[in-house]
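S.K.: With the sequence up front, the predicted model follows.
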Amino acid sequence: MNTDRKRDRPLLARIPVWSLCAAFLFGLSTPFSKPLTALVPPVWLATLFYGGSLFGILPGLIPRMGLLPESRKEFWLAGETTPKEKSALFASIVLGGVLAPLALIKGLTNYPASRGSLLMNAESLFTVLIATLLFGEKINRWMLAGVVLVSTGCGVLSFTETKNSYQGSEFFFLAAFLWALDTNILRALSRLNPLVVTLWKGAGSTLLLFPLAMRSGPFSGSPETILESLLVGAIGYGFSLVVFLRSIRTIGVVRTGAWFGFSPFIGAALSLLFLGEPVSMTFVLSAGLLFLAVSILHKGENQREKPTLIPSENPSVDSFQ
């Protein structure tokens, strides 16, 4: 009976729109970040990205998004915000807002963006493993098969590209691991308003990165470079996080992470299109293997029991679900 009703729903109603949008927005950031790594030092670039992310919350002010806070107190984390939530937010800022982007930018400095994007599929692997080992999420045989295939695809791509004199794959694995930790930490923040989380994460990351950037040396980029960096941050690190958190509130952290795993393919495709990076047979085979792996992970998620979601205290959000 429930299956029949699910099949009767329109196709668009069954598509996890929020998680796919988050994947697309974040996937855009990698190919557009690559040229900037030659113009801006890594710490300064990360600072501009998260400074720009503050502008990414503006689309979230549209009432239809269902993300508007009920009161101004929510913006200041006043009221019912628990110490655990504040600690989780700080950890998310450090891991996902400072360390992970620094690792990604460092990797992009000397490594092809298309290959680096595919290596970021390791985030799906790490997200599932962390959710299973640390947070007790159940894993089925399909998800286990997907984990094995992701490991194989990333391993083959990393090994062969290292032989081709491309250095820096370890930074992508580090970034993937840090963002996987961040993804699971964000489960503790799903009760909070996504706009508030994005604001604090962007501001906190910028405040932590700015002193590091000042110590790394003076900034010498042009106004155009600054604007481009802020735009990448607004779209790829700001609005994508709003949409990502909205997805977690709707379908849970692991399913969101599984769908978000398609973002590396978007980044890889755009890198090939806009940057003109070469395509090898190993790249094609690894991309196909990783796509199969992510698809299998998604199939495993469909066979899992629906995760218990933390209810929203914002009526507009609940009604929009």
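M.R.: That came through, no problem.

S.K.: For the rest of this, base every contact and every neighbour count on C-alpha atoms.
M.R.: Fine.

S.K.: was I right about Pro42 contacting Gly107?
M.R.: No: counting by C-alpha atoms under 8 Å, Pro42 does not reach Gly107; the two are 9.9 Å apart.

S.K.: Mutual contacts of these two, please.
M.R.: Counting by C-alpha atoms under 8 Å, 6 or more residues apart in numbering, Pro42 and Gly107 have no common neighbour.

S.K.: What is the helix or strand encompassing Gly202 packed up against?
M.R.: Element membership of Gly202 [criterion: DSSP states H and E] is helix 194-216. If contacts are counted by 3 or more C-alpha pairs under 8 Å, 6 or more residues apart in numbering; DSSP states H and E, helix 194-216 sits against helix 42-53, helix 83-94, helix 240-251.

S.K.: try 6 Å this time
M.R.: For helix 194-216, the packing partners by 3 or more C-alpha pairs under 6 Å, 6 or more residues apart in numbering; DSSP states H and E come out as helix 42-53.

S.K.: tell me the angle the helix it packs on makes with helix 194-216.
M.R.: In terms of direction (axes from the mean of the first three to the mean of the last three C-alpha atoms, to 10 degrees), helix 42-53 departs from helix 194-216 by 150 degrees.

S.K.: If we go by neighbour counts, what in helix 42-53 is buried?
M.R.: Pro42, Val43, Trp44, Leu45, Ala46, Thr47, Leu48, Phe49, Tyr50, Gly51, Gly52, Ser53 (16 or more other C-alpha atoms under 10 Å).

S.K.: same question, stretch 154-164
M.R.: Here stretch 154-164 shows Cys154, Val156, Leu157, Ser158, Glu161 as buried, counting by 16+ other C-alpha under 10 Å.

S.K.: With secondary structure and distance to Ile235 added, can I get those residues in CSV?
M.R.: Below are these laid out as CSV (DSSP: H, G, I helix; E, B strand; the rest coil; distance: C-alpha to C-alpha, whole Å):
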residue, secondary structure, distance to Ile235
Cys154, helix, 27
Val156, helix, 31
Leu157, helix, 28
Ser158, helix, 28
Glu161, helix, 29
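
S.K.: Alongside the first one, take a look at this:
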Amino acid sequence: MSQAHSHSHLWPGVPLALGSAALFGAAPPLSKLLLDSVNPFMLAGLLYLGAGIGLGLYRLLRGSGANAGEAQLAARDIPWLALAIGMGGIVAPVLLMFGLTLNTASSSALLLNLEGLATMAIAWLVYRENVDRRLLVGAFAILAGAVLLSWEGKGVAFNLGAMLVAGACLAWGLDNNFTRKISATDPVVTAMLKGLVAGVVNVGLGLAAGASFPSVSIVAATTGVGFLGIGVSLVMFILALRHLGTARTGAYYSLAPFIGALLAIFILGEPITIKLAIAGLLMGVGLWLHLSERHEHEHDHEALEHEHSHVHDEHHQHAHDGLVSEPHSHWHQHAPMRHRHPHYPDLHHRHTHG
């Protein structure tokens, strides 16, 4: 009833998380090219609308979740989806925009690194994801690199604006952990809904602040960046959550500022600095500590029933009436079993540790 793993435990979660960070990291330098033509509120709205509309068109071409081998949203998923969209698509952007109006850019850039810390802290302290000293050191090395990249020598201003920016980071940390709860469902639908809601909210804020829609060419460029840098990135982030859990995905995602800084060198011609080199070294050490993790022990799988996209690996040994394609999605049962292999806190390994 069981078969050996045919691939590394790093696959596909780590490449998905790094790919998500790379696409998201590319969005700021590309967006910076558009800021001269677009109000910041309107820019944020169009980026998110590009993500939502682009993924909506993709879903129409691809077909529904069932046809794509993905589990569809069920009634039990709606509260978690609503919480994720509310925190990440409404509360966080609004807090951030108002915080930016009351706080310095340098202080806000530093505070935005709290999102990664909030994501990991909630995953470890509230949802009890497994963590050891190696992962902690790696995560803080990555975060230290991100903080260094944002540092402009002015420190953090502790005022109402700073509190609002920190609140936005906490809301995004909650969003990431709520999204983990529905990561077994079609990620395209989840990301599409997040993009549409956040897009409408931010465009509304832009219009309320007196902004107007830019030219058609600028709208097209902005929505294109949003589709890739936010939409596709978010789909990959949700898929990574399935395989890695929230804390590890959040740590890899924290590499986005460094990727953005590298792209800014090539796209905007920005100089290579000592700060960038040290930040890269810190993040490289943190990345190596995470990639070299090998969490392996004998563990029990309790009886479980759920639905998600899967292939017939060692955790999915069940019969079908007729031939089926892989991957596919349907409601299925897992019998109790005990075995040992390297694993992350994915959909089937969210067990406790002594």
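M.R.: All right, it came through fine. Source: prediction; values computed, not measured.

S.K.: TM-score for these two?
M.R.: The TM-score (TM-score structural alignment, normalised by the length of the first structure) is 0.74; 300 aligned residues with a C-alpha RMSD of 4.3 Å.

S.K.: Let me see the contact set for Met236 of the second structure.
M.R.: Residues in contact with Met236 of the second structure, defined by C-alpha atoms under 6 Å, 6 or more residues apart in numbering, are Leu16, Ser20.

S.K.: Distance-wise, check it relative to Leu110 of the second structure.
M.R.: According to C-alpha to C-alpha, to the nearest Å, Met236 of the second structure and Leu110 of the second structure sit 25 Å apart.

S.K.: ok, now Trp11 of the second structure?
M.R.: According to C-alpha to C-alpha, Trp11 of the second structure and Leu110 of the second structure sit 32 Å apart.

S.K.: what about those two, which has more around it?
M.R.: Neighbour tally, Trp11 of the second structure and Leu110, criterion other C-alpha atoms under 10 Å: the higher count belongs to Leu110, 22 against 12.

S.K.: Just give me the neighbour total for the aligned partner of Asn184 of the first structure in the second structure.
M.R.: Alignment note (TM-score structural alignment): Asn184 of the first structure maps to Asn177 of the second structure. Summarising burial for Asn177 of the second structure: neighbours were counted as other C-alpha under 10 Å, giving 26.

S.K.: repeat for the one 5 residues further on
M.R.: When counting by other C-alpha under 10 Å, one arrives at 25 neighbours for Ile182 of the second structure.

S.K.: And the spatially closest residue to it that is not a sequence neighbour, how far from Gly89 of the second structure?
M.R.: Excluding the flanking residues, the one nearest Ile182 of the second structure by C-alpha to C-alpha, 6 or more residues apart in numbering is Asp77, at 6.2 Å. As judged by C-alpha to C-alpha, Asp77 of the second structure and Gly89 of the second structure stand 17 Å apart.

S.K.: and those two? which has more neighbours close in?
M.R.: The neighbour comparison of Asp77 of the second structure against Gly89 (other C-alpha under 10 Å) goes to Gly89, with 26 against 16.

S.K.: In contact with the more buried one, which residues are there?
M.R.: Taking C-alpha under 6 Å, 6+ apart as the test, what Gly89 of the second structure contacts is Lys194, Val197, Ala198.

S.K.: of these, buried ones?
M.R.: Lys194, Val197, Ala198.

S.K.: Mind putting these into TSV with distance to Lys275 of the second structure?
M.R.: Shown next, in TSV, are these (distance: C-alpha to C-alpha, whole Å):
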residue	distance to Lys275 of the second structure
Lys194	34
Val197	37
Ala198	33
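
S.K.: related to what we said a few turns ago, hmm, which of the contacts of Gly89 of the second structure are common to the first structure?
M.R.: Here is what carries over to the first structure from those, by both residues aligned by TM-score structural alignment, their matches' C-alpha atoms under 6 Å: Ala198.

S.K.: where exactly do the helices run in the stretch 51-200 of the first structure?
M.R.: Per DSSP state H, counting those that start in this stretch, the stretch 51-200 of the first structure carries helices over the ranges 83-94, 100-110, 113-119, 122-133, 141-163, 169-185, 194-216.

S.K.: wait, which of the ones you listed is closest to Trp76 of the first structure?
M.R.: Proximity to Trp76 of the first structure (C-alpha to C-alpha) singles out helix 194-216 among the helices of the stretch 51-200 of the first structure, at 8.0 Å.

S.K.: Go through the closest one and flag the buried ones.
M.R.: Of the residues in helix 194-216 of the first structure, 194-206, 209-210, 213 count as buried by neighbour count, 16+ other C-alpha under 10 Å.

S.K.: That helix: how far from the chain's middle?
M.R.: Put simply, helix 194-216 of the first structure sits 17 Å off its chain's centre (C-alpha atoms, centre = their mean, to the nearest Å).

S.K.: Taking helix 83-94 as reference, get the angle to that helix.
M.R.: Here helix 194-216 of the first structure runs at an angle of 50 degrees relative to helix 83-94 (the same axes, to 10 degrees).

S.K.: Can you work out which other helices and strands pack against the next helix or strand after helix 194-216 of the first structure?
M.R.: Sequence-wise, the next helix or strand downstream of helix 194-216 of the first structure (DSSP H and E) is helix 223-232. Helix 223-232 of the first structure sits against helix 42-53, with contacts defined as 3+ C-alpha pairs under 6 Å, 6+ apart.

S.K.: Would you mind getting the angle between the helix it packs on and helix 100-110?
M.R.: Using the same axes, to 10 degrees, helix 42-53 of the first structure lies at 120 degrees relative to helix 100-110.

S.K.: thinking again about what came up before, how big's the offset between the helix holding Gly202 of the first structure and the second structure?
M.R.: Mean deviation of helix 194-216 of the first structure from its aligned counterpart in the second structure after superposition (mean C-alpha distance after the TM-score superposition for the first structure): 2.1 Å.

S.K.: So which bit of the second structure is that helix matched to?
M.R.: Going by TM-score structural alignment: helix 194-216 of the first structure matches residues 187-209.
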